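# sequence and predicted structure are below.
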Amino acid sequence: MLPYTDRKVAGRVLARALEPWRGTRPLVLALPRGGVPVGYEVARALGGELDLMLVRKLGVPSQPELAMGAIASGGVRVLNEDVVASLGIGPETIEAVAAEEEAELRRRERAYRGERPWPELAGRTVILVDDGIATGATMRAAVAAARAQGPREIVVAAPVAPPDTVARLRREADAVVVPETPEPFWAIGQWYVAFPQLDDEEVRAILRRAWEEEAAG
């Protein structure tokens, strides 16, 4: 039986696992697109503030789903050295893929947030949320980008991830919360009944709802 019906259900399960952080007014930073509906449920349950952590995977050109690294806002770049070395990927290839993904990252910043000021991370509890974690390259870039801004604590949270990725992330984040750690892992979508691709308008709609609810108190 698959553990999650959809991202909303996964977010509610994850929120229960994050109960120790209720009352800390956490800043929940969701990784678009799939992490946004999960992050919405977490922020609402914990009384936190929802925003984004914009990260782009650097896919291997011949196997785009395989991450050779990731980039994040603020010029952060994390490489999966094992993948780069095993496939003999040269610096020119990495730079070409990174340039393309940096352009998409900037486009998403404009599309999702417009002119809204970025939240201050300094001194706050930051919970980084995605709908699942595979290699961890994207989340590691998110942790590095958040760490550079001086938060009090960084919590990595996702509904599902493989055990080895969770172990690696525990060396970089202050806490890692993942309710399901199956082995073998396969792919994130394998652990959901419904796992549709989200478009930009769906992401904007969730953010608008969250920000309106926060403004209303």
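Good, I have the coordinates. Numbers count the residues shown, from 1 in each chain.

# contacts and neighbour counts: CA atoms only from here.
Noted.

# now do the helices in the chain.
7-17, 35-46, 81-87, 91-113, 137-147, 163-170, 200-216 (DSSP state H).

# of all those helices, which one is nearest residue 25?
Closest to residue 25 of the helices of the chain is helix 35-46 (C-alpha to C-alpha; 7.4 Å).

# same for the closest one, what does it pack against?
On a contact count with 3 or more C-alpha pairs under 8 Å, 6 or more residues apart in numbering; DSSP states H and E, helix 35-46 meets helix 7-17, strand 27-30, strand 49-52, strand 125-129, helix 200-216.

# angle of the fourth one against helix 137-147?
Read that as strand 125-129. Strand 125-129 and helix 137-147 are oriented at 160 degrees to each other (axes from the mean of the first three to the mean of the last three C-alpha atoms, to 10 degrees).

# got the angle for strand 125-129 vs helix 35-46?
Using the same axes, to 10 degrees: strand 125-129 against helix 35-46 is 140 degrees.

# contacts for strand 125-129 next, please.
Here strand 125-129 makes contact (C-alpha atoms under 8 Å, 6 or more residues apart in numbering) with 24-31, 35-36, 38-39, 53, 139, 142-143, 146, 151-158.

# comparison target, given below:
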Amino acid sequence: MFRNRTDAGRRLATLLRERDIDADVVLAVPRGGLPVGRAVADELGLPLDVVVARKIGAPANPELAVGAVASDGTLWLNDSLIDTLGVGSEYIERQQREEAAAAADKLNRYRRGRPPLDLHGKAVLVVDDGVATGATTVACLRQVRAAGAKRTLLAVPVAPPETLSRLRMEADAVFCAETPRYFGAVGAFYDDFGQVSDAEAMSYLGDDGASV
């Protein structure tokens, strides 16, 4: 569906212009979301910054998300899965602290000492290169809302319909270029979905961190 992340960002920007979306700032989710966010921000003439969250994995299966936490500690938990697996509160609290600290460290490295953009009273557009389960996306959206955003918007090139339905309960509006019925992984919908390094991702923000 997409040649690469920049192509996806441009197509996503076209969709947003067609929907006449009025936003004040774009927040990209590192690392893969930054090439997409850069293209969206450039096409719409908006400033670009980052928003970071980390998955909280199950004790016996770290790849299985029982929750997610943003860099400011904003938390989302999959309560039904936690109950099913019998995950204890002490484990969740410990993982919340550790993953929030890791997310905050990553955010600081990407900003390189530059203060974050002020989100209070703004319409904030969160962008990623795609969404599968949406765990970290929910944490990012909740962090944006907690920062005082007037409207919280989400735009992604591709996502499964069932995930988008859940995310619409977290954001004021959700925009997605492609919603395939059969969804395996985000990378399956890109010709080029190579891993984005930290150095490459940070280059999309410019030399001084957040692009204003």
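On my side now, so go ahead. On a predicted model such as this, the values are computed, not experimentally measured, just so you know.

# aligned partner of residue 168 of the second structure in the first structure?
Using TM-score structural alignment, the partner of residue 168 of the second structure in the first structure is residue 170.

# quick one: its match and residue 176 touch, right?
Yes. In this structure residue 170 of the first structure lies within contact range of residue 176 using C-alpha atoms under 8 Å: 5.9 Å.

# mind checking which of the two has more residues around it?
In this view residue 170 of the first structure and residue 176 are compared by other C-alpha atoms under 10 Å, and residue 176 has more residues nearby, 21 against 15.

# next, count neighbours for the equivalent of residue 63 of the first structure over in the second structure.
Here residue 63 of the first structure is matched to residue 61 in the second structure, going by TM-score structural alignment. Neighbour count for residue 61 of the second structure, taken as other C-alpha under 10 Å: 9.

# likewise the one 5 residues further on?
When neighbours are counted by other C-alpha under 10 Å, residue 66 of the second structure registers 24.

# any idea how far residue 102 of the first structure is from residue 179 of the first structure?
Noted for residue 179 of the first structure: a distance of 32 Å to residue 102 of the first structure, by C-alpha to C-alpha, to the nearest Å.

# and the contacts of strand 125-129 of the first structure, which are buried?
26-31, 35-36, 38-39, 53, 139, 142-143, 146, 151, 153-158 (16 or more other C-alpha atoms under 10 Å).

# ok, longest strand in the first structure?
Longest strand in the first structure, counting residues (DSSP state E): strand 63-72.

# re earlier: distance to residue 90 of the first structure for the helices and strands packed on helix 35-46 of the first structure - can I get that in a markdown table?
Output for those, formatted as a markdown table (distance: least, C-alpha to C-alpha, whole Å):
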| stretch | distance to residue 90 of the first structure |
| --- | --- |
| helix 7-17 | 37 |
| strand 27-30 | 31 |
| strand 49-52 | 31 |
| strand 125-129 | 31 |
| helix 200-216 | 32 |
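
# out of those, which gets nearest to residue 186 of the first structure?
helix 7-17 (17.9 Å).

# report the buried residues of the closest one.
Buried-residue list, helix 7-17 of the first structure, by 16+ other C-alpha under 10 Å: 7, 8, 9, 10, 11, 12, 13, 14, 15, 17.

# what sits up against it?
With C-alpha under 8 Å, 6+ apart as the criterion, helix 7-17 of the first structure contacts 4, 34, 37-43, 45-46, 131, 157-159, 177-179, 192, 194-195.
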